[in-house]
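Q: any chance you could fold what I've pasted below:
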Amino acid sequence: MTDLFDRFRVIDVDTHLTEPADVWTSRMPARLHDRVPHIERIDGKDVWMADGGFIGAPGFYSMAGWDGVLPASIPETYDDIAPSMYEPEARVALLDAEGIDAQVLYPNVGGFGNGYFTTLSDRSLALACVQAYNDFLTDWTSVAPDRLVAVTALPFWDVDLAVAELHRCHAKGHRAVNFCNQPSDHGMPPLAHRHWDPLWAAAQEAGLSVSFHVGGGSMGTQFEDVAEMGWMTNFAKVSSLIFLDNIRCVTDLIFGGVCHRFPDLRLVSVESGVGWIPAMLETCDWQWRNGGVGDEHPEYDLLPSEYFQRQIYGCFWFEEEAAVEALRRYPDNILYETDYPHPTCQHPGPRTPAQRPRDYATRALGGLPDDVLDKVLHANAARIYGL
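A: Model (predicted):
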């Protein structure tokens, strides 16, 4: 079977970078270094600390190629983490080796929807942390700005600040913004509320897509069964269930009128799979008609599936038959990702040595026609991110 990565310019729309240890300490005054995210070595392990509290460890989300399973075995220090996870030149070399043209980049430390910074009582410090990350990202992607795609983190707890940061980072070359998929989990108005309309308007005017990464809401209650179930089993359960958060996110955007009010705004459901999309949209269309939504909102001029086709996108990285069916139904709305270097990423390691992204794509997608393959591997993403 012909290798698809040799035939198409592949754009990987969801990857993460392991933030270097000095992202915040190199950009903020020394008097704040203990309060902002910084690395401390404790019992021989590199961990992220802020305000005296543990907020994570780089090894947890740097698992590609690691012969171990969370939480018992992770890279303990930066010396154990591949440079391609935190150095831009090494990331570009990885792209060349894997036959990938470009990658879209998301954070780790601040949370997938930037929710960690809402826990800081000093909102001016929280804003400074967000801006420091975005400035770091500008520098990191400048090594190859058409191959390393910057996605702006937003201080979503203040819509005016979020709009200002969108404009600031757009001027620096960022190609999308990342927004919390469940802002109500952080005490903010729900996603469909008109409170957020200034942000959607700013993104639409700037031609920037808005990303909603899974896990952007509060995931705390999903870990309640750890003692009974086991840590790794529960982690696998949670990793499956967080897709449901983005089903909620997408339906909020459609039923809440965001798509109708902002018809040129592109909305991307990130790391949430795509197999559920045909069934969800069929359900939404059925309930839309039976629920009399058109009577309550006569301004809505499309069905949910039509709003989706016009402006919403989903991303996948491991599904096979389910992804092929979604592509058959919605070829213009599906994007390919690898999730590198997260624990569930599509990337080779000692446990799955043959599972290179190109092997998976060729096996799972190779039977699709060339026009569909070009869309899912390149053209859809190139259009969204201006590549």
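Q: only C-alpha atoms from now on, for both contacts and neighbour counts.
A: Will do.
Q: please identify the helix or strand for the residue of the chain positioned farthest from its centre.
A: The outermost residue of the chain relative to its centre, with distances by Cα atoms, centre = their mean, is D295 at 35.5 Å. With elements delineated by DSSP states H and E, D295 resides in helix 293-296, which encompasses its position.
Q: which other residues reach the helix or strand following that helix?
A: Using DSSP H and E, the helix or strand that follows helix 293-296 in sequence is helix 304-311. By Cα atoms under 8 Å, 6 or more residues apart in numbering, the surrounding residues in contact with helix 304-311 are 254-255, 259-260, 263-267, 281-282, 284-285, 288, 330, 332-333.
Q: if we use 7 Å, what do you get?
A: With contact meaning Cα atoms under 7 Å, 6 or more residues apart in numbering, helix 304-311 is reached by 254, 259, 265-267, 281, 284-285, 333.
Q: in a strand, that's where D101 is, yeah?
A: Yes: note on D101: a strand contains this position according to DSSP: H, G, I helix; E, B strand; the rest coil.
Q: what residues are up against it?
A: Applying Cα under 7 Å, 6+ apart, we find D101 in contact with 9-11, 95, 147.
Q: quick revisit: narrow the contacts of helix 304-311 to those in helices?
A: Of the contacts of helix 304-311, the ones assigned to helices by DSSP state H are 254, 259, 281, 284-285.
Q: most surrounded residue in these?
A: C259 (26 neighbours; other Cα atoms under 10 Å).
Q: what about R363, how many neighbours?
A: Taking other Cα under 10 Å as the definition, R363 ends up with a neighbour count of 15.
Q: cool, Q204 as well?
A: Around Q204 sit 17 other residues, with neighbours defined as other Cα under 10 Å.
Q: repeat for P145
A: The burial metric for P145, expressed as a neighbour count using other Cα under 10 Å, is 17.
Q: ditto for the one 4 residues further on
A: Using other Cα under 10 Å, V149 has 30 neighbouring residues.
Q: ok, then the element right after the helix or strand in which it is found?
A: In the assignment (DSSP H and E), V149 maps to strand 148-153. Sequence-wise, the next helix or strand downstream of strand 148-153 (DSSP H and E) is helix 159-171.
Q: I'd like the structure of this one too, to check against the first:
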Amino acid sequence: MSINWFISVDDHLIEPERLWQERVPEKMRSIAPRIERADGQEFWVYEDRQIVTTGLNAVAGKSKEEFSPEPISYDDMRLGCYEPDARVTDMDQGFVLSSMLFPSFPRYCGQIFHEAKDKVVALECVRAWNDFILEEFADAHPGRFIPMMIIPLWDPKLAAAEIERTAALGAKSIAFSENPTKLGLPSIHTDFWDPMFRAANDAGQVISMHVGSSSNLIRTSEDMPTLAFMAYSAAANQAGTLLDWLFSGNFEQFPNLKIALSEGSIGWIPYFLERAEQVIDKQRFWASRFDINMNAAHDRGESFGEASFDLDTDIRQLFKDHVFGTFIEDAAGLRLLDIIGEDNVMLECDYPHSDSTWPDTINLARKWLGHLPEETQHKITIGNACRVYDFEPADPASIKLP
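A: Below you'll find the predicted structure:
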């Protein structure tokens, strides 16, 4: 069986300029996000900020030689970057059966609205983005989009309410930060997030954490070369997210909770699972009694805290039951699939970003996965996404190819 279609669990929407101007209450539109043009530039205006769209976020249809981080306008980008019908046409061209979209202007988990001064307007903007995805993508094109929502990060109770509201409308996932402390919010090791986690647990919403959703990609120094930084930061950020969650106790407290490490790739996962097991084996007895700050100055004594580790913790089982990795290109990860688990890996194409494999993903996937059993190929390309997100994709036979 040849791979003919796939589900991409990480793509991106460049928001059309009409989104908030059509969807927030009319009295708020003058302060809601809007596009303005001046001095040859096009940019979003929101409160006291002017924010451009970087060219690397909308390269679909361009050659690598044309990629540039310089600001880009709608006239310079492919229509599929921002308009729903055109996106579906591009999906057909690339044999993308279904797609899940992360935001662009709001950033990967809606940080822009968390940073806003007027939280009343910000909440309306969050709801407007969600309704746009639900109505103009998911409802208008059944089975072609896995609806992922953003939440009001500043208030877990409001976030829980938005999860419940959108779940009733068919939402399947929420975007969350890989490390909320970098956004000035409490860590996942506190009970601050319990209302949100409980709502996601009860609604079956997957918590999708895109690399960079902490607004703080790790770098060794301020002058780390850009290409070195791009090669390093994704795995470095998401390795910390993985270990934070595995040792947080949240999966024990919320047994139906699932997380996806979006655009974090998978090749690094086996090492950190093995390292976690080594640490548990050697350190678990004292760690079950108290916690320490390993960075504390030893000549002044350690900082001690309450015990945070359960001797019965099974890292491998927690990972298998709750954590799912996604990849664009990762030959090393596929060679280590027996360690990661074929049920915990999903494919993505990252349209329309500069790392994207669109429109050639299907041919590349055949090359990468062709040596695997047909059942495994199906899991990675379609089956796991359907199971993890409880999603029914469109029937490929119903799609009229261009």
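Q: after superposing, what score do the chains get?
A: Comparison of the two superposed chains (TM-score structural alignment, normalised by the length of the first structure) gives a TM-score of 0.88, and 369 aligned residues with a Cα RMSD of 2.3 Å.
Q: that older thread, closest one to R175 of the first structure out of the ones in helices among the contacts of helix 304-311 of the first structure, please.
A: R175 of the first structure has its nearest neighbour among those in C259, at 20.1 Å by Cα to Cα.
Q: V23 of the first structure contacts D135, doesn't it?
A: No: using Cα atoms under 7 Å as the test, V23 of the first structure is too far from D135 to be in contact (9.1 Å).
Q: what about the two, which has more around it?
A: Using other Cα under 10 Å as the criterion, V23 of the first structure and D135 rank with V23 on top: 20 against 17.
Q: so the more buried one lies in a strand, does it not?
A: No: remark: V23 of the first structure does not belong to a strand; assigned using three-state DSSP, it is coil.
Q: find the helix or strand that S26 of the first structure is a member of.
A: Secondary-structure element containing S26 of the first structure, defined by DSSP H and E: none, the residue being outside all helices and strands.
Q: who's in contact with it?
A: If a contact means Cα under 7 Å, 6+ apart, then S26 of the first structure has no contacts.
Q: and the gap between whichever residue in the second structure pairs up with it and V59 of the second structure?
A: For S26 of the first structure, the aligned residue in the second structure is E22 (criterion: TM-score structural alignment). E22 of the second structure sits 26 Å away from V59 of the second structure when distances are taken as Cα to Cα, to the nearest Å.
Q: do R29 of the second structure as well
A: To V59 of the second structure, R29 of the second structure is 30 Å away according to Cα to Cα.
Q: how about A287 of the second structure?
A: In this view, A287 of the second structure and V59 of the second structure are 48 Å apart by Cα to Cα.
Q: same check, this time on P16 of the second structure
A: 16 Å.
Q: just the strands in the stretch 1-150 of the first structure please.
A: Taking DSSP state E, counting those that start in this stretch as the test, the strands found in the stretch 1-150 of the first structure are 10-16, 38-42, 45-50, 53-56, 100-106, 148-153.
Q: next, the mean deviation of the second one compared to the second structure.
A: Compared with the second structure after fitting, strand 38-42 of the first structure has a mean deviation of 1.7 Å; criterion: mean Cα distance after the TM-score superposition for the first structure.
Q: residues in the second structure aligned with that strand?
A: Taken onto the second structure by TM-score structural alignment, strand 38-42 of the first structure occupies residues 34-38 there.
Q: now do the contacts for the equivalent of D350 of the second structure over in the first structure.
A: Alignment of D350 of the second structure against the first structure is given by TM-score structural alignment, with D339 as its counterpart. By Cα under 7 Å, 6+ apart, the residues touching D339 of the first structure are 14-16, 345-346.
Q: farthest pair within those?
A: Greatest spacing in the contacts of D339 of the first structure, by Cα to Cα: H16 and Q346 (12.5 Å).
Q: distance of the aligned residue in the first structure for A200 of the second structure relative to D22 of the first structure?
A: Residue mapping for A200 of the second structure onto the first structure gives A203, with TM-score structural alignment as the criterion. Taking Cα to Cα as the criterion, A203 of the first structure is separated from D22 of the first structure by 30 Å.
Q: what do you get for N246 of the first structure?
A: The span separating N246 of the first structure from D22 of the first structure equals 32 Å under the rule Cα to Cα.
Q: of those two, give the one with the bigger neighbour count.
A: More neighbours sit around N246 than around the other of N246 of the first structure and D22, counting by other Cα under 10 Å; the figures are 26 against 14.
Q: which position in the second structure pairs with the more buried one?
A: In the superposition onto the second structure, N246 of the first structure corresponds to Q238 when matched by TM-score structural alignment.
Q: just give the nearest non-adjacent residue to its match, would you?
A: With sequence-adjacent residues excluded and distances taken as Cα to Cα, 6 or more residues apart in numbering, Q238 of the second structure is closest to G264, at 5.9 Å.
Q: what about the one you found, neighbour count?
A: G264 of the second structure has 24 neighbouring residues, counting by other Cα under 10 Å.
Q: measure the equivalent of it over in the first structure to S84 of the first structure for me?
A: Per TM-score structural alignment, the equivalent position to G264 of the second structure in the first structure is S272. In this structure, S272 of the first structure and S84 of the first structure are separated by 24 Å, where distance is defined by Cα to Cα.
Q: okay, helices next: where are they in the stretch 51-200 of the first structure?
A: Counting by DSSP state H, counting those that start in this stretch, the stretch 51-200 of the first structure has helices at residues 88-98, 123-141, 159-171, 197-206.
Q: how big's the offset between the shortest one and the second structure?
A: Yep, that's helix 197-206 of the first structure we're talking about. Its aligned residues in the second structure lie a mean 1.4 Å from helix 197-206 of the first structure after superposition (mean Cα distance after the TM-score superposition for the first structure).
Q: and the next helix or strand after that helix, how far out from the chain's middle?
A: Downstream of helix 197-206 of the first structure, the first helix or strand assigned by DSSP H and E is strand 209-213. Between the mean C-alpha location of strand 209-213 of the first structure and the chain-wide mean there is a distance of 7 Å, by Cα atoms, centre = their mean, to the nearest Å.
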